[in-house]
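**Student:** Model the structure of this input:
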Amino acid sequence: MSTAAPRTAGPDHLWSVDEHLDDILATVRPLEPIELNLLDAQGCVLVEDVTVTVSLPPFDNSSMDGYAVRVADVAGASERYPAALDVVGDVAAGAAGLLHVGPGQAARIMTGAPLPPGAETVVPVEWTDGGLGEGPATGMRARSLAPEGATGQVNVYRPAGARAHVRAEGSDVRAGDRALAAGTVLGPPQISLLAAIGRGTVRVRPRPRVVVLSTGSELVQPDEELRPGQIYDSNSFALTAAARDAGAIAYRVGAVADDAATLRDTIEDQLVRADLVVTTGGVSVGAYDVVKEALSYTADEDEPGSGVEFRKLAMQPGKPQGFGSIGPDHTPLLALPGNPVSSYVSFELFVRPAIRTLMGLTDVHRPRVRAKLTADRALTSPGGRRQFLRGRYADGTVTPVGGAGSHLVAALAQADALIVVPEDAESVAPGTEVEVVLLG
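**Tutor:** This is a model prediction of the structure:
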């Protein structure tokens, strides 16, 4: 079970943004940990520290193609007076049963190969004649050594200090060190480290499965022909993409017509693959606000403790909101408004933190900064509501993008921040310092 019971209030209660968010975060619970293979764990959050069992590198090895030698044998080497060493054989990456390098000897060594016993340093092939007796190896010849397995002599034209071009055992991490801390989100570098220390599986909280669906008989799938009165369904695409950006595995469901029974059946069918359900549209007070009608069935005796409450929030855009849990597993559901900007702003404020909470993260919010407002005129805002305006942030300043209309999708596409105007402000003059939510 991933949720507790949300709070309820009377139909006339005007919720603040913070009250609504606090209720969501107090209700949603992190998903139960599971053991996953490394690639399946990408994007998941570790639930326990991972300790290094094998030092990296696990042995001293060469960082260059060249020759493993003793320091004394190449001291004072120069192009005029090269050090002539006997080549006793090859040391390749993965080699076992290593050669021994004695006085006056060298072993041809490849990048990543273990430093053989007796050797103290590595001379890059560019500092030698490559075992070909033709002077210092340069250009294309710098990448060519004597034929594999060849012995004979190599001339070294420069000295090398102790352990030059040698990657020391444990120089990256040592056995017993903490490789990754609990709470780490596993990206490609972290998965690389886990594989390098021999971990094939890890215990993580899985990425939440989020089902997104939009409602409205006027909605048409992109690429289909528009008929009079129809519009393309953009909300479900935007919210599905936003859910994936937040770290979820998101499933987009085609737009559902304004029919309560159809919507109810669709949601019930999707619960099998949902840790969170997000709807958009149908939450206001109109005659065709089907989400309210469809979800009212959940608050009955068949599913005790579940139910969706539809609320009015003191915010703009996004005043109408719905939140609760549905189904036998009490799957959390957030019902967002249908206007594109309202739904996206609502997602950033409420759904994204819920997804990050399901993942088991502690910092679930977008970063916020203070910035100087740059605008041609003062911003106006309705008293008693917290307004969120689209903006572009750069170098400590933020500039409004587009107007306040909740249908302005083009302006939203140009924004990378939300300008926050508090409830007690009805006007914000240019040059004023404002709070900014960074979206990128």
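
**Student:** When you work out contacts or count neighbours from here on, use the C-alpha atoms and nothing else.
**Tutor:** Will do.

**Student:** can you give me how far stretch 237-245 is from the chain middle?
**Tutor:** Its chain's average C-alpha position is 13 Å from that of stretch 237-245, according to CA atoms, centre = their mean, to the nearest Å.

**Student:** Oh, that last question was meant for stretch 429-436, not what I typed.
**Tutor:** 30 Å.

**Student:** Next: stretch 360-369.
**Tutor:** 13 Å.

**Student:** tell me how far the ends of that stretch are from each other?
**Tutor:** Using CA to CA, to the nearest Å, the end-to-end distance of stretch 360-369 comes out at 24 Å.

**Student:** Stretch 204-221 too?
**Tutor:** The first-to-last residue distance of stretch 204-221 comes to 36 Å (CA to CA).

**Student:** what's the answer for stretch 419-439, then?
**Tutor:** 11 Å.

**Student:** Show me the contact partners of that stretch.
**Tutor:** With CA atoms under 8 Å, 6 or more residues apart in numbering as the test, stretch 419-439 has contacts from 314, 366-391, 393, 398, 400, 416-418.

**Student:** now, which of those lie within strands?
**Tutor:** Mapping the contacts of stretch 419-439 onto strands (DSSP state E) picks out 368-373, 379-380, 386-391, 393, 398, 400, 417-418.

**Student:** another one to check against the first:
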Amino acid sequence: MSNAPLLSFSEAKNLILQTTSSINYQQIESIKLFDAVNRVTAESVISPMNIPSFDNSAMDGYLIRETDLKNCHSLTIAESIFAGQKQFTHWPEKSCLRIMTGAPVPEGAYAVIMQENVEKKANTISFDATKIKAGQNIRYVGESVRAGCEIFPAGEKLTIAKLTTLATLGLDKITVYKPIKVAIFSTGDELTPIGEQLPSISSIYDSNRFTVHLMLKALGCEVIDFGIIKDDLDLISNTLKQASKEADIVVTSGGVSVGDADYTKMALAEIGEINFWKIAMKPGKPFAFGKINNAFFCGLPGNPVSTFVTFYQLVRPLILALYQQDSNSHTLNLKTVSNLKKSVGRLDFQRGYVHANKDGELVVSSTGEQGSHITSSFNQANCFIVLESERGNVTSGELVTVEMFDSFLL
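**Tutor:** A predicted model of the protein is given here:
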């Protein structure tokens, strides 16, 4: 295994997605709309009604007929119509109706003139007829949503805006996927939980598990946290076994490189299966993917930036695929305004910042040092600068591929 060739990044990602394509994640539940923010639809949502369900006014103003528009420039106000009103009085010829926003529009109406666009004297209005168009300021039945049409497909992440649309349809429950259960732990005798005092000069804080936990929560997962596991083969093996029983995915940080104390990879080889564990990408070469019983296993590198990048580029697509969501990111081809250091041989994900230059043109700049231990390079980043494996150093002014961060990172 130590001499196994490096997979290309695209090969690794495709292998992960191919592995999950046969999985039909059917753990679903019906929940209240109030509890559904950032959950994922498990089936198509079909509209039970038209929105609007009746023709209504989009403005406070005056309702006119087409014949009166052609023959008159001054109309008497016959009646007023308010939101919620069910019946109308007679609408005489050569008259208009005062109408409020949301009030029902009676049959035969041509347009609503905004109250700001009329001159009112006593009980009459005058206006410029040349500026009135058919249907102006009228919201028609089904204009927003048609009864029987698909509002959202399965696999749709429910934002507040989308839930608001469902609320306008009178829906109070929605069928969603149950949160994917993800077990996490970090390995290493040098690790100390955040919030505690470092016991020695060689100790470091376990920031990786904290970061992974946050990203999993942002993706709507249920996190089962096993904490820090010491560098002991039996202890790590037992933890992996237990984690695989409780979770759909097991994610670890550290222990998947080539050192003598990289027990996670050794334990996985004994109790599970390893599909691959080396990728031609930077940062994040030592990323392990496999299975333990029925749970997927993702072993992240120990360096903080490597953990972040491999989770985003490989674990995130796995989770989204189980939720029937697309993980493709928005990409751009932009000029870099920074010189970028790059060695030939691995696909490189460098942290960048997309912004407009003085001429209003979108460009991208580096956020600084790109070492796999320098997490501060993410602080101002809003994208990855993706440099091809065969590419070397990049000079300012060259075109580069830019992958914008998904919204859950921003």
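
**Student:** excluding its backbone neighbours, what's nearest the counterpart of residue 389 of structure 1 in structure 2?
**Tutor:** Residue pairing (TM-score structural alignment): residue 389 of structure 1 is matched to residue 350 of structure 2. What sits nearest to residue 350 of structure 2 in space, not counting adjacent residues and going by CA to CA, 6 or more residues apart in numbering, is residue 385, at 4.9 Å.

**Student:** residue in structure 1 matching that neighbour?
**Tutor:** Checking with TM-score structural alignment, residue 385 of structure 2 has residue 419 as its match.

**Student:** Could you check how far that match is from residue 22 of structure 1?
**Tutor:** Distance from residue 419 of structure 1 to residue 22 of structure 1, by CA to CA: 21 Å.

**Student:** Residue 126 of structure 1 now?
**Tutor:** Residue 126 of structure 1 is 64 Å from residue 22 of structure 1, by CA to CA.

**Student:** Between these two, which has more neighbouring residues?
**Tutor:** residue 126 (22 against 14; other CA atoms under 10 Å).

**Student:** my guess is residue 216 of structure 1 contacts residue 260, does it?
**Tutor:** No - using CA atoms under 8 Å, residue 216 of structure 1 makes no contact with residue 260, being 11.0 Å away.

**Student:** Can you name the residues that contact residue 265 of structure 2?
**Tutor:** 255-257, 288.

**Student:** all strands in the stretch 201-350 of structure 1, in order from the N-terminus.
**Tutor:** Secondary structure of the stretch 201-350 of structure 1 (DSSP state E, counting those that start in this stretch): strands located at 201-205, 209-215, 219-220, 231-232, 249-256, 276-280, 307-313, 315-316, 320-326, 331-336.

**Student:** Output the ones you listed as TSV; include the columns mean neighbour count and distance to residue 115 of structure 1.
**Tutor:** Output for the strands of the stretch 201-350 of structure 1, formatted as TSV (neighbours: other CA atoms under 10 Å; distance: least, CA to CA, whole Å):
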stretch	mean neighbour count	distance to residue 115 of structure 1
strand 201-205	22	31
strand 209-215	26	49
strand 219-220	20	66
strand 231-232	16	65
strand 249-256	20	46
strand 276-280	26	54
strand 307-313	22	67
strand 315-316	22	67
strand 320-326	25	62
strand 331-336	27	58
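
**Student:** right, so of the ones you listed, which gets closest to residue 351 of structure 1?
**Tutor:** In terms of CA to CA, the element of these nearest to residue 351 of structure 1 is strand 331-336, at 7.2 Å.

**Student:** can you count the residues close to residue 67 of structure 1?
**Tutor:** By the criterion of other CA under 10 Å, residue 67 of structure 1 has 32 neighbours.

**Student:** can you confirm it is in a strand?
**Tutor:** Yes - counting by DSSP: H, G, I helix; E, B strand; the rest coil, residue 67 of structure 1 is located in a strand.

**Student:** wait, doesn't it sit right on residue 119?
**Tutor:** No - with contacts defined as CA under 8 Å, residue 67 of structure 1 does not count as touching residue 119, sitting 9.3 Å away.

**Student:** Please enumerate the shared neighbours of the two.
**Tutor:** The contact sets of residue 67 of structure 1 and residue 119 overlap at residue 106 (CA under 8 Å, 6+ apart).

**Student:** Residue 335 of structure 1 -> structure 2?
**Tutor:** Aligned partner of residue 335 of structure 1 by TM-score structural alignment: residue 299.

**Student:** all strands of the stretch 51-200 of structure 2, in order?
**Tutor:** Secondary structure of the stretch 51-200 of structure 2 (DSSP E, counting those that start in this stretch): strands at 56-57, 61-64, 74-81, 95-99, 111-114, 119-121, 124-126, 138-139, 150-152, 173-177, 181-187, 191-192.

**Student:** Nearest to residue 26 of structure 2, out of those strands?
**Tutor:** Judging the strands of the stretch 51-200 of structure 2 by CA to CA, what sits closest to residue 26 of structure 2 is strand 173-177, at 7.2 Å.

**Student:** That closest one vs structure 1, average offset?
**Tutor:** Compared with structure 1 after fitting, strand 173-177 of structure 2 deviates on average by 4.5 Å (mean CA distance after the TM-score superposition for structure 1).

**Student:** same for that strand, what does it pack against?
**Tutor:** strand 28-32 (3 or more CA pairs under 8 Å, 6 or more residues apart in numbering; DSSP states H and E).

**Student:** which residues sit against the strand it packs on?
**Tutor:** By CA under 8 Å, 6+ apart, strand 28-32 of structure 2 touches 42, 172-178.

**Student:** Show me what residue 312 of structure 1 aligns to in structure 2.
**Tutor:** Using TM-score structural alignment, residue 312 of structure 1 lines up with residue 278 in structure 2.

**Student:** cool, and residue 236 of structure 1?
**Tutor:** For residue 236 of structure 1, the residue aligned by TM-score structural alignment is residue 209.

**Student:** just checking, that match touches residue 253?
**Tutor:** Yes - at 7.0 Å, residue 209 of structure 2 counts as touching residue 253 under the criterion of CA under 8 Å.

**Student:** Mutual contacts of those two, please.
**Tutor:** 185-186.

**Student:** quick one on the thing from earlier: now the strands of the stretch 201-350 of structure 1 as JSON lines including distance to residue 15 of structure 1?
**Tutor:** Below are those laid out as JSON lines (distance: least, CA to CA, whole Å):
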{"stretch": "strand 201-205", "distance to residue 15 of structure 1": "32"}
{"stretch": "strand 209-215", "distance to residue 15 of structure 1": "24"}
{"stretch": "strand 219-220", "distance to residue 15 of structure 1": "30"}
{"stretch": "strand 231-232", "distance to residue 15 of structure 1": "31"}
{"stretch": "strand 249-256", "distance to residue 15 of structure 1": "28"}
{"stretch": "strand 276-280", "distance to residue 15 of structure 1": "19"}
{"stretch": "strand 307-313", "distance to residue 15 of structure 1": "5"}
{"stretch": "strand 315-316", "distance to residue 15 of structure 1": "9"}
{"stretch": "strand 320-326", "distance to residue 15 of structure 1": "10"}
{"stretch": "strand 331-336", "distance to residue 15 of structure 1": "15"}
